[in-house]
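1. one predicted model, sequence on top.
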Amino acid sequence: MFQNKKIKQITLSAVAMAAALMAAQGRASEATLKDGKLAIDTLPFALESQLDLGAASVKDKALVLQANKGTDLYANPDGTEIADKTPRVLFQPTGDFIFSAKVTAGVNHPFNGGALIVYNDKSNWAKLLFEFSKTGAASISTTVAKGAGDDAHHGVRPGDAVYLKVLRRKDMFVFYTSPDGSTWSMVRNFSLPGAATAKVGFSSQSPASDGFSAQFSDVKFRNATFKDFWQGE
């Protein structure tokens, strides 16, 4: 009898936790900054802030990352030029996951932008970046660095905001973009050394101007394996 009661209590607790997680996913995320500690209620992880070259703040319940002048996360195609100096907020998920956020960036200078990143070390990382391109338009670019980088550009995105998504399935990562957070376009898939222990999160950059701020809102995370590769859901 006692054992059955204990099992029932555990089951009810698990159901309550699942319901709470579903409720959190169904509403806007809320970022908080208290006593210097940053938290986002839809991310069930401790957040690691690397802010030597910028600052993090909270505005309208969204995370704002301020990048100082000269900040960049970059590796050229032959690996002879590497920049690993952006303000970022990271966390370390486990297993398969789906992670997305709305990135708002009043981009007004070439290469300023906000990104979702996958990061192991200065030589092994990837970023999905919403930036102001050299042609004068807000656009999407990606880089996968494995010692050397491979910048790729994925076209113009109208407006000052876009939804970005990163997922992991075993050792594979996939990047997506969306205008509304509902219908997604797959940008690229790739592998990365140390995929199982990679950190993911938010980054802002201002490599060629006096500084830049990107805002991250509607943050969603769940441990799940996609059923539809092209939508990442």
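-> Okay, I see it.
2. drop to CA atoms for contacts and neighbour counts, all remaining ones
-> Noted.
3. quick one: contacts for A126?
-> Residues in contact with A126 (Cα atoms under 8 Å, 6 or more residues apart in numbering) are I117, V118, Y119, T142, T143, V144, A145.
4. what strand or helix carries it?
-> strand 124-132 (DSSP states H and E).
5. ok, then the element right after that strand?
-> Heading C-terminal from strand 124-132 (DSSP H and E), you reach strand 138-146.
6. in addition, the following structure is provided for comparison:
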Amino acid sequence: MKKIILFAFTLIFCCIAACSSKIEEKDASVNQGAGGATTESSKISGEPCDISFGNVHFTKSINGADTLAVEQNNGRIAFKVGEKKDYFNDPNGKLSNNTAPILLSKIDNTKPFTLVSKVTPGFTAEGMYNAGVLYLYVNDNLWQKHCFEQDERGKHRVVTVRTINTSDDNNHDVIESPSVYLKISSDTKTVASYYSLDKETWHLVRLYQNAYPEDLWVGISSQCPVDRGTTNYFEEISLELSSVKDFRMGI
């Protein structure tokens, strides 16, 4: 009899342990981000908003973005940003800063999409890392930004930053023009970022697997990590439910 009772308790314990393990595995998978990397937090920042520019309807505002972006008479969007505002998860934590304003529009990531805008940053003499930015955003630890940015030597470059818990930082081509067209496109399997000077010839700067979840946000942002504030400008902004056909050429 004692053996039967001991066996029953052992069986119950094993069942409980197995169930707990499955629950833990499920919880871990919920927090997995792009490429299967586990994000440390699933915090989704921002407040609801209702603002449209071009054909893009923005419904989420991070860090008061909806109060800082205004459409001017010529259709250009003037997007103000205050001093020392950035979005970056520094690998060593020293420069981490998630205070930049971002306007976001929710999309269905099971369908193709292309986000495009002409970007004219408010570059200043002391404005290191000033930038006008396009975004892909899931939560504070899973996002990508595509920037026209001022570097450490005062040069103006295309820059991409991809964040999975911590951010990488990739400087691309130097641009002499005050404006550049930025584009992010996906066919549901691949995400690619491009720039163009004339909206005709596109240059690929970054490409990777689209492992983002079904609910994805796209948007625009202004940043000014070092200086005392600036205004960045966006024109010809559009969001289409189609992707580029040639991911190397961006067309």
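-> Okay, I see it. Everything quoted here is computed from the prediction, not taken from an experiment.
7. please state their TM-score.
-> The TM-score (TM-score structural alignment, normalised by the length of the first structure) is 0.77; 197 aligned residues with a Cα RMSD of 2.0 Å.
8. among the contacts of A126 of the first structure, give me the pair with the biggest separation.
-> With Cα to Cα as the measure, no two of the contacts of A126 of the first structure lie farther apart than Y119 and T142, at 13.5 Å.
9. SS state for K80 of the second structure?
-> strand (DSSP: H, G, I helix; E, B strand; the rest coil).
10. can you check A18 of the second structure too?
-> Strictly by three-state DSSP, A18 of the second structure counts as helix.
11. any idea what it aligns with in the first structure?
-> Correspondence of A18 of the second structure to the first structure, assessed by TM-score structural alignment: none assigned.
12. same question for G229 of the second structure.
-> Aligned partner of G229 of the second structure by TM-score structural alignment: G211.
13. my guess is that match contacts K69. True?
-> Yes: assessed by Cα atoms under 8 Å, G211 of the first structure is found in contact with K69 at 4.6 Å.
14. ok, the spatially most central residue of the first structure - contacts?
-> In the first structure, the centroid-proximal residue (Cα atoms, centre = their mean) is L116; its distance is 2.9 Å. Shown in contact with L116 of the first structure (Cα under 8 Å, 6+ apart): K127, L128, L129, L164, K165, V166, V200, G201, F202, S203.
15. redo that, cut-off 10 Å
-> Shown in contact with L116 of the first structure (Cα atoms under 10 Å, 6 or more residues apart in numbering): 88-90, 99-103, 126-130, 142, 164-166, 175, 200-204, 216.
16. over to T11 of the first structure?
-> K5, M17.
17. name the SS class of it, please.
-> helix.
18. just give the closest residue to S177 of the second structure, not the sequence neighbours.
-> L197 (7.7 Å; Cα to Cα, 6 or more residues apart in numbering).
19. can you report how many residues lie near the corresponding residue of the first structure for that neighbour?
-> Applying TM-score structural alignment, one finds that L197 of the second structure aligns to P179 in the first structure. Applying other Cα atoms under 10 Å, we find 16 residues neighbouring P179 of the first structure.
20. which of the contacts of L116 of the first structure fall in strands?
-> If you go by DSSP state E, the contacts of L116 of the first structure have 88-90, 99-103, 126-130, 142, 164-166, 175, 200-204, 216 in strands.
21. can you show me the helices along the first structure?
-> 2-25 (DSSP state H).
22. on that earlier part again, residue contacts, the match of L197 of the second structure?
-> P179 of the first structure neighbours (Cα under 10 Å, 6+ apart): K102, R157, P158, G159, A161, V162, Y163, L164, S185.
23. identify the farthest-apart pair in the residues you listed.
-> Farthest pair in the contacts of P179 of the first structure, by Cα to Cα: G159 and S185, 16.9 Å.
24. N68 of the first structure touches S209, doesn't it?
-> Yes: between N68 of the first structure and S209 a contact is recorded at 8.7 Å, counting by Cα atoms under 10 Å.
25. ok, those two, which is more surrounded?
-> N68 (24 against 17).
26. so what does the more buried one match up with in the second structure?
-> Using TM-score structural alignment, N68 of the first structure pairs with G82 in the second structure.
27. swap in D84 of the first structure?
-> Checking TM-score structural alignment: D84 of the first structure goes with N98.
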